[in-house]
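[1] just to be clear, the model below is a prediction. Sequence and coordinates:
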Amino acid sequence: MLLSALLWVFTTTGGRQIFVKEVLGGAYDSQAEHFLRGNVDVDAEAIGHEAMIVNGEVRMYFGPFPALLRIPLNFVYPAGHGKWSRISGFCAGVIALFAFAGLVRTALCSSLLSSRARNWLGNACLIGFAFGSPLLLLLGNLSIYDEAIIWGLAFSLAALLFAFRSRLVEGSALTRALLGLSLCAGGALLSRVTFGAPFILIAPFLALKLQRENRIANLMALALPLCAALTFYVWLSYAKFGSLTGVNFDYYINPVHSEFAHKFGVFSPRRILNSFADYFSLRFPSLQREPPFLAADRHFYEHPSLYSNDFSEVYLSLPWCSGWLIFGAIMGITCLVRRKGADAFERGATVALFGQFLCILSYFLLAQRYAADLYPFLIFCLVIFLGSGGVALLRSRHVIIGLIALSVIVNSLATVSWLVNADQNVPPETRAAWEKLLGRRYSKSESEKS
C-alpha cells in the first residue's frame, strides 16, 4: 500500500495534477465515442500527428482497451473527458505492482530461504519493480504511447500470476485461475498485441495438463475470453485497415516512418543484435552538478537501413535500470537449462515470452518505453530462479538486494532527468512542477521550444 501511495504521488506530480490532458490522450475518448456510434474512426484533431488515413477515414493504431475503459468513465464523470490518462495509467500500475508481488510471493514460498529472508527479498524485489524498472517512466508520462504499454504490461503480469496459480490449485479455484488468466491475456492483447500474443501459445500448454474432472468447464474458462478478445482484435484490425494481422504503416501520415516501414519493414531479425547492444549496453548517463545529478538524453545511433530515426531514446540501458532483474533472469535461465524437471508449461512459456523479447528487439524504433516488452520474459525467468534457485538463491540474495538499491537510485534520478529535460510529451504544467521541486527556474517559452 505504501508503494502504491508513492506511485500515486509520482503519477499525479505530488497529488495535485490528476485530471491532466496528456499528449494525444483524448484520442482514446474519441475512439470510445466512435465505438458507441458503431464505427472505428477517430477524430482527426484528437489523434493529430499519429493518424492513419484509410480511404479518407481517420484511424488510430493503438490498442482499443484504454478506449473501452473510457466508456464507463466518461459516463460516470463526463467532465473528465480527455483527462483520464493518469487515473487509467495509475490503475494499470497498481495491477502490475500487485501481480508482480503475487508472482514473487508464490515463487518464494517454495524456496529454501527462512521466513525473514523471504520477506526481505520479496519486499526488495517489489521496491525494485516499482522504482528500478520502466514502470516509473510509464507512470511519469502517460501519453497515448505509454498508457497502452502500461496496460499491456499489467495484464501480462497478471496473466502470468494466474498461470502459476493454476498449477497449484484444484477444483473451482482452478477454474477461477484459468478464467483470470484468459481475461488478463485478452486484456493484454487488446492493450498492446505484443503483450497478449505469447499467451495464445501458453494457453494450450496449460490445457494439456487439465485433469478429466471439470475438464470441459476449465477448458471453456481458459479458452472463451481469450478467443473472444482475439476475435475482436482480428475484426477490429480488418475494420480499421482491411488486414487481419493488424496495423499497416502504408496509411501512416508520418512520411518518414511510413516510407521506412514500407522499404525495410516494421520488424526485421537484422535489427536484433544492434537493438540488444543498445538496450543492454553499459553506457551510463552523463553526470551533472545540479539535481537530479544525472543527465538522461537521446543518443546518436545511426543505422539507416535498420532504424527509422538516427537516434535512440533508450536513455538508460537495462543493466543500470534493472540490473537486479537481469541477474535474476540469468540465474533463472540457468535453472531452466540445468533442471531435468522443467515441465511443458515452463518450456512453452519461456519460448513464447522469449518470442516477445525478440519481437521488440526487431522493431524499427528504439525507445525506453519499448523496453517494457522485454520484462515479461525477464520476470518469468526471475520467478523460476526465486522458486527453484536452492542454494544459489541462498548465497546470492544479498547481491540481488544490493543491485536493487543501485537500480532504484540510478533509474529514479535518470527518469526524473528525462521527464524534465528531454521528454517532449510531458505536459507543461507537469514539467513546471518538476522544475520547482528541483529548485530550478521554469521558463514557459523554453518548454514550448523543446
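    Yes, it's here.
[2] alpha carbons only for contacts and neighbour counts from here, please
    Noted.
[3] from residue 65, how far off is the closest residue to residue 236 other than its chain neighbours?
    Among residues not flanking residue 236 along the chain, residue 40 sits closest, at 7.6 Å (Cα to Cα, 6 or more residues apart in numbering). Separation of residue 40 from residue 65 (Cα to Cα, to the nearest Å): 13 Å.
[4] which SSE is immediately downstream of the host helix or strand of residue 325?
    Element membership of residue 325, judged by DSSP states H and E, is helix 323-338. Counting by DSSP H and E, the next helix or strand C-terminal to helix 323-338 is helix 344-361.
[5] that next one to helix 323-338, inter-axis angle?
    Helix 344-361 runs at 130 degrees relative to helix 323-338, counting by axes from the mean of the first three to the mean of the last three Cα atoms, to 10 degrees.
[6] okay, buried residues for helix 344-361 please.
    345-346, 348-361 (16 or more other Cα atoms under 10 Å).
[7] could you point out which element follows it?
    helix 375-388.
[8] so what touches that following helix?
    Helix 375-388 has contacts (Cα atoms under 8 Å, 6 or more residues apart in numbering) with 103-104, 106-111, 153, 156-157, 160, 325-326, 328-333, 335-336, 350, 353-354, 356-357, 393.
[9] going through those, which ones are buried?
    Neighbour counting by 16+ other Cα under 10 Å classes 103-104, 106-108, 111, 153, 156-157, 160, 325-326, 328-329, 331-333, 335-336, 350, 353-354, 356-357, 393 among the contacts of helix 375-388 as buried.
[10] ok, which stretches of the chain are strands?
    Assigned by DSSP state E, the chain shows strands spanning 52-54, 57-59, 286-287, 294-295, 299-300, 311-312.
[11] could I get these as CSV with mean neighbour count?
    Below are the strands of the chain laid out as CSV (neighbours: other Cα atoms under 10 Å):
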stretch, mean neighbour count
strand 52-54, 20
strand 57-59, 19
strand 286-287, 12
strand 294-295, 22
strand 299-300, 11
strand 311-312, 18
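[12] and residue 206, which of these is closest to it?
    strand 57-59 (36.6 Å; Cα to Cα).
[13] and the comparison structure, right after this:
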Amino acid sequence: MIFKKNLTLIIWCAAIVWSIMGILSWSHLPVEVRPGGLRLTFNSMIDHMLHGHFDVDPKTVEEEGFLRDGKVYAYWGIFPSLLRLPVLLFPNGLHWDVTRLSSILAVLMILFFNYRTWRFVSDRYLGGNSWVSLCLAIALAFSGEQVCFFEHSLYQEVCFWALAFASWFVYCAIRVLCEKEYWRYGGLYMSIAASCALLTRVSMGIGLYAALLCFLIIYFYRWCRSFRTKEDGVTLPSIVVPAVISVLAIIVTGYVNYRRWGNPLTFANYDLYLYNVEFPSRVLRTKTYGLFNLQRFYLGIVYFFVPIWIFQKADGHYVLQDSFTRLIDANELPPSSFFLTDGFMLLCGGLLIAGLFRKNRVFPVSRAAFASIAVSLAIPAFLMMIAISMNYRYRAEFYPDIVFLGTLGCVYLYRNLRDVTFLKKTLITLLVISVVFSNLNIALYGESELGPAYMYIKNGVFSYYTHRMF
C-alpha cells in the first residue's frame, strides 16, 4: 500500500516535469523575441485596453487580425491579455514574450485540478489504491488534454487557459454531484471558472455556462422545495451569487464585442479577416455555408475520430478531399483520433452511459443531473464538429466532457465491473495506447505546419513527415 501511494505521487510529479519540458521543447515559432509578431498580440491588447481601446497593433496580430474602420482587432478573449498586467511594472515589459510562461502556468493549473479530481474520486469511490485508481491517475497525468497540446504559441496559450478553467469547473461539478453540500462553494467556483472561460475562448465558455445553468436550475428547485417544506436546504445566496457573477461576465463580454465589432453578440466578423486576402475562397465559403453548419458533422466525425482523410487514392486525391475543400477552410495536421489518444477514458465513459440504462447498476450520482451536465459539456465539441475550420487545437473543446465522463466512468467501473478480467486487460491496453499516441501526436504536431493540410501533403502524409523530421 505504501508503494502504491508513493507510485501515485511519482506519477503526478513526473507529469508536472514532463509537461513543463514539453512546453519548453516544442514550438512552431522562433524562441527569440521579435520586434512584433503574433506572440506579442496580448501585450498589445492590454496596452490598448488600458488606454480605452480594443484594437491591437497590426504588427503583432498580422494576418490573424480583422480590419474594421481603419483599426485591426483580434478575436481572442481578453483574459490572456489581463495576465500581462504584471509586465507593465518593468521597463520595456510590453516587449517581453511571456507566452511560454503563461502556457506553463495554465498547464500546471490543469494538472492541479486533474489531481484534485483524481484524489477526490479515488479516496471516496475507488478504494484509494485500486488498479482503477492507478489507471485513472496515469490517464489524467500522461494522456489527453495537457499532453496533446504541448506548445507555447499564442494559439495554444488560449487553449491551455480555456482547458485550465474547464478543469476547475469539471472538478467542482463532480464534487457537487457527489456531495450536494459542496454547492455552497462549488457554485461560486464554477461561476468564476465559466466566466473566465467565456473571456478566454467563447466556445468553451458556452459549454461551461450551459452546465452551470443546469446546476442553477437544479439547486433553485431544491431551494424552492426546502422553502415550502420548511426544511434545511440550499440557501438563496448560494444561487444568486453565481448567477450574478455569470451575468457580469456576459456583460463584459458583450461590451468587448460591441467595441470590437459594433454588435455585442458578434465574437468575430470573418468578412473582415485579413487572411481572406491570402485565401479568397474563404469569403464565398463563409457566405455559402456559414461559420457553423450541420452539413459538416460527418466531416467532424472523420477528422476527430476516424482520420481516413489522410489516405491518398490512386488519382492522387485524398479520401473526402472534395467535401473537406468545399465545406471547410482547413483540416489541419497532424491526423489524430480520440480513440487512440483517449481510448481509456472514452471506454470508461461509454460503459457509464450504457450502465445508466440498467437499474440494477450502482451509481452514486443523480442520473438526470449527470445527463444534463454531460450534454452541456458536449456543446463545445459539437460546435467544433460543424465549424468552418477543423484545427488540431480544437480538440481541446472535447476534453471537459471526456474527463467528466471518463472519471465518473471509473467510479461506475469500480463499483460494478472491476472484477471482469477481459475488461481490465482491455482498459489497461487502451491506457498504454492513449499515453503512447498522446505523446506521439505532440511530436507530430511540433513538426506540422499550420493551415490547410492539402497544401503540404501532395506527396502523402508519410512523405511529408519523413521530409520534415529527417
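    Thanks, I have the structure now. Keep in mind that this is a model prediction, so the values were computed, not measured.
[14] thought residue 31 was touching the residue nearest to residue 236 of the first structure, still the case?
    Yes. Using Cα atoms under 8 Å, residue 40 of the first structure is in contact with residue 31, at 7.0 Å.
[15] between these two, who's got more neighbours?
    Neighbours per residue (other Cα atoms under 10 Å) separate residue 40 of the first structure from residue 31, with residue 31 holding more: 26 against 21.
[16] gap between that one and residue 263 of the first structure?
    Distance from residue 31 of the first structure to residue 263 of the first structure, by Cα to Cα: 30 Å.
[17] one more: residue 120 of the first structure?
    Here residue 120 of the first structure is placed at a distance of 51 Å from residue 263 of the first structure (Cα to Cα).
[18] between these two, which one's more packed in?
    Higher neighbour count among residue 120 of the first structure and residue 263: residue 120, with 14 against 10, using other Cα under 10 Å.
[19] residues contacting residue 235 of the second structure?
    Contacts for residue 235 of the second structure were tallied using Cα under 8 Å, 6+ apart; they are residue 223.
[20] swap that for residue 372 of the second structure, please
    Residue 372 of the second structure is in contact with 211, 214, counting by Cα under 8 Å, 6+ apart.
[21] recalculate using a threshold of 7 Å.
    Contact partners of residue 372 of the second structure, counting by Cα atoms under 7 Å, 6 or more residues apart in numbering, are residue 214.
[22] in the first structure, what residue corresponds to residue 245 of the second structure?
    Counting by TM-score structural alignment, residue 245 of the second structure corresponds to residue 225 in the first structure.
[23] its match reaches residue 184, doesn't it?
    No. Counting by Cα atoms under 7 Å, residue 225 of the first structure sits too far from residue 184 to count as a contact (8.9 Å).
[24] so between those two, which is more surrounded?
    Using other Cα under 10 Å as the criterion, residue 225 of the first structure and residue 184 rank with residue 184 on top: 26 against 20.
[25] so what corresponds to that one in the second structure?
    Under the alignment (TM-score structural alignment), residue 184 of the first structure maps onto residue 193 of the second structure.
[26] ok, and the closest non-adjacent residue to its match?
    Residue 193 of the second structure's closest residue in space is residue 165 (Cα to Cα, 6+ apart), at 5.0 Å.
[27] so how many other residues sit close to that neighbour?
    Around residue 165 of the second structure there are 29 residues (other Cα under 10 Å).
[28] same question, residue 239 of the first structure
    Residues near residue 239 of the first structure, counting by other Cα under 10 Å, number 15.
[29] which position in the second structure pairs with it?
    By TM-score structural alignment, residue 239 of the first structure lines up with residue 259 in the second structure.
[30] and residue 143 of the first structure, by the same measure?
    In the second structure, residue 143 of the first structure lands on residue 153 (TM-score structural alignment).
[31] how many neighbours does that match have?
    By other Cα under 10 Å, 20 other residues sit near residue 153 of the second structure.
[32] same check, this time on residue 244 of the second structure
    For residue 244 of the second structure, the neighbour count with other Cα under 10 Å is 12.
[33] for residue 17 of the first structure, same thing?
    Neighbour number of residue 17 of the first structure under other Cα under 10 Å is 16.
[34] and if you look at the one 10 residues further on?
    Counted by other Cα under 10 Å, the residues lying close to residue 27 of the first structure total 25.
[35] residue 56 of the first structure too?
    7.
[36] which ones are touching whatever residue of the second structure lines up with it?
    Using TM-score structural alignment to pair residues, one finds that residue 56 of the first structure aligns to residue 70 in the second structure. Contacts for residue 70 of the second structure (Cα under 7 Å, 6+ apart) come out as none.
[37] repeat that for residue 206 of the first structure.
    Residue 206 of the first structure neighbours (Cα under 7 Å, 6+ apart): residue 345.
[38] how close does the aligned partner of it in the second structure sit to residue 180 of the second structure?
    Aligned by TM-score structural alignment, residue 206 of the first structure pairs with residue 215 of the second structure. Applying Cα to Cα, the value for residue 215 of the second structure to residue 180 of the second structure is 11 Å.
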